[in-house]
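Engineer: next input, structure requested:
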Amino acid sequence: MKQVIVVGAGNWGQNLIQNFYALEALAGIAEINPELRSKAQARYPDVVSYADLQQALASDIPAIVFATPAPTHYQYAMAALEAGKDVFIEKPMTLQTEAARKLAEYADQHSQILMVGHLLLYQPAITWMRDYLASGKAGKVLHVATQRTKLGKVRQEENVWWSFAPHDVSIVLDLLGNPQVERVQAHGQAMLQPEIEDNVHADIRFRGGQTAHLHTSWYWPLLQRSTTVITERQMLVYDEIAQQVTVYDKGVDEQLNNRDEGSSVVNIAASEPLKIECQHFLQCLQTRETPRSDGWNGVAVVEILEKAQEALHD
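Structural biologist: Here you go, the predicted structure:
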């Protein structure tokens, strides 16, 4: 059933278009750039093309998927919600916590689906880690550390924190069980352009004592994408590049002596997280269930992003 219009046919929008088309759910593509719109029309001649958002909102298609620049997210998503559409919006949900909260509240009040594109929550390895930690086998989760670094594309409209960190903030919240934030500290270096940080470290403390450390950089010699979880009894490391989770049965006992009982590698079936994410949105449209990365998940992520940004310039 064709039930979504993708707004934005840029680099990431093309990925969403391809996936929803393969799932036989793509009803239309909206793109204001004539060149991008023409390319999309040529590739998907059987899909309706719209020249702007207003044309898409005037259609009878029930859901809108936004892959537009982050500064447009609040205005576009609110316009779609007010038009009675269900909404999928790419990360970051908005650039201000208050704006994100308004979207989540509106969706709740009108029983509409609002989902945020926190892609890594649909990565099978992260799903496995979340379920494993929830089982209690590893004991209480104490700390999560993430690293997302490379010599990457430097942007002028946003710093590396807003570009890379939404992925890792969503993972941290998910693996810790979505605790409330108590304090966010951050420091960074703007090495290439004034006031646009290329390298950022952030430390988060949550109510209840759990902590997290995030390192993001696009001016770094090594490609590193990893998540490390420290628990009472074990340590888990997810290597995103190798797509491998290693469980280390090691720690420190009550007498403060080291304990090391080996490690094991978890075999996780390969799959495409973007396909899983798109399927989940379509399922939510059908069943009206709350998405795993719903509007309130988006609010929680933006709150940490915004608090860290403020801390960078304190």
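Engineer: for the rest of this, base every contact and every neighbour count on C-alpha atoms.
Structural biologist: Fine.
Engineer: helices of the stretch 201-314 of the chain, start to end?
Structural biologist: Secondary structure of the stretch 201-314 of the chain (DSSP state H, counting those that start in this stretch): helices at 273-287, 295-312.
Engineer: give me the buried positions along the longest one.
Structural biologist: Read it as helix 295-312. Neighbour counts over helix 295-312 (16 or more other C-alpha atoms under 10 Å) mark 295-309, 312 as buried.
Engineer: one more, please, to line up against the first structure:
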Amino acid sequence: MKSSINVAVVGTGYWGKNHVRIYKSLEDSGTIRFKRICDANAVTRQKIAEQYRLESTGNYKEILNDPEIDAVSLCTPNDTHYKLGMEFLKAGKNLLIEKPLALTFEEAEQLTKFAEKEKLILMVGHVFRFNPLVRKLKEEFTKGSLGDVYLLAANRTCLYPPKRECGVIIDLAIHDIDITLYLLDEKLPKKIHATGGSFLGKKFEETAFIALDFDGITSYIFASWLFPNKVRETWVIGNKAEVHLDYVSEKMRMFEDVIIPNAYSEFEVQNGPCKEFFFEKQEPLKLELTHFVESVKRHQQPEVDGHIASRVIKVCEIATKSLLKQRPLVVE
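Structural biologist: Take a look at the predicted model:
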């Protein structure tokens, strides 16, 4: 196992700057050597470089051709992930690509297969898999605390300018699609039905409502860039309990309120206790990047590899087609 690796970040904007901040903290602890950052925007690049006292460049090929760099975080716009990702893999770089891995299932599969062929680490930034709330939910789900689960529901809204290169499904709802697959052991849904559209007259949808049918379990996901209040929540409903995750307040609660049949062939609510879970303060992105670094050092498969990310892309792709065709689609 390598004692340390050389890391670079390509793309230091909205989310990439957080990669820079965390890698710098890992360098300060002796875990990595932070070699360089790259951003096409000179103002952004200079500001970040000065703040963290890092070498910088506006040309990603300088990082591509630097033999000392072992691993790269790629945090560029979504429609560049495939092209740049393939270039970095061909240059022999271990790679963490921010979600989505690519904009199509075919491109995601190509990146995954190439990384495997070249024996390189390819990890994808599905950061909610490293969120302590989601991990605890998975634990409770798996050990049967909720009983037979039959319904999942997620809301993810904010007021945000629509992306020029893609819609809200593959950029925002992708988080909840990924959480759903994670909870259900990476199973794909049998059928997908999505509705929504562009209310601003843009090429891609800004609002979507997605139903994922898993044969006995249904997951409903609502995502939109048009709401002024930032909402990030997941509900999981079983016949023994319900769990609510609020990612904004970082709270998780389990309600043991259930609906049961009564003597009159009707249903009634049986109230139970409410349990709130408490967590040690941990930043999911730091957990994710630490895992990436360790995967590269040990040359071992990361938790969120290209295969997992490709399955998420497949669901996003079919959901988008369902929205455009205005009908449910079977997942093959």
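Engineer: returning to what we had before: out of the helices of the stretch 201-314 of structure 1, nearest to Lys140 of structure 1?
Structural biologist: helix 295-312 (21.6 Å; C-alpha to C-alpha).
Engineer: so which residues of the stretch 101-250 of structure 2 form strands?
Structural biologist: 122-125, 149-159, 191-197, 207-213, 218-224, 226-238, 242-246 (DSSP state E, counting those that start in this stretch).
Engineer: so where in structure 1 does the fifth one end up aligned?
Structural biologist: When you say that, I think you mean strand 218-224 of structure 2. The counterpart of strand 218-224 of structure 2 in structure 1, using TM-score structural alignment, spans residues 211-217.
Engineer: give me the mean deviation of the matching stretch from structure 2.
Structural biologist: Comparison of stretch 211-217 of structure 1 with structure 2 after fitting gives an average deviation of 0.8 Å (mean C-alpha distance after the TM-score superposition for structure 1).
Engineer: tell me the spacing between whatever residue of structure 1 lines up with Ile192 of structure 2 and Thr149 of structure 1.
Structural biologist: In structure 1, the residue matched to Ile192 of structure 2 (TM-score structural alignment) is Val184. Note on Val184 of structure 1: its distance to Thr149 of structure 1, by C-alpha to C-alpha, to the nearest Å, is 20 Å.
Engineer: what does Pro92 of structure 1 align to in structure 2?
Structural biologist: Going residue by residue (TM-score structural alignment), Pro92 of structure 1 aligns to Pro100.
Engineer: how is its match assigned, secondary-structure-wise?
Structural biologist: When classified by DSSP: H, G, I helix; E, B strand; the rest coil, Pro100 of structure 2 comes out as coil.
Engineer: would you agree it is in contact with Thr76?
Structural biologist: No: at 10.7 Å, Pro100 of structure 2 and Thr76 do not qualify as touching, with contact defined as C-alpha atoms under 8 Å.
Engineer: which residues in the stretch 51-200 of structure 2 form helices?
Structural biologist: For the stretch 51-200 of structure 2, helices defined by DSSP H, counting those that start in this stretch occupy the ranges 60-64, 81-90, 105-117, 132-142, 168, 174-183.
Engineer: His291 of structure 2: which of those helices is closest?
Structural biologist: Between the helices of the stretch 51-200 of structure 2, helix 132-142 lies closest to His291 of structure 2; by C-alpha to C-alpha that is 14.2 Å.
Engineer: can you list the buried residues in the closest one?
Structural biologist: Neighbour count says helix 132-142 of structure 2 has Pro132, Leu133, Val134, Arg135, Leu137, Lys138, Phe141 buried, by 16+ other C-alpha under 10 Å.
Engineer: please apply the same query to stretch 187-205 of structure 2.
Structural biologist: Those would be Leu188, Pro189, Lys191, Ile192, His193, Ala194, Thr195, Gly196, Gly197, Phe204, Glu205, for stretch 187-205 of structure 2 by 16+ other C-alpha under 10 Å.
Engineer: tell me the counterpart of the last one in structure 1.
Structural biologist: Superposed on structure 1 with TM-score structural alignment, Glu205 of structure 2 falls opposite Glu197.
Engineer: all set now, cheers.
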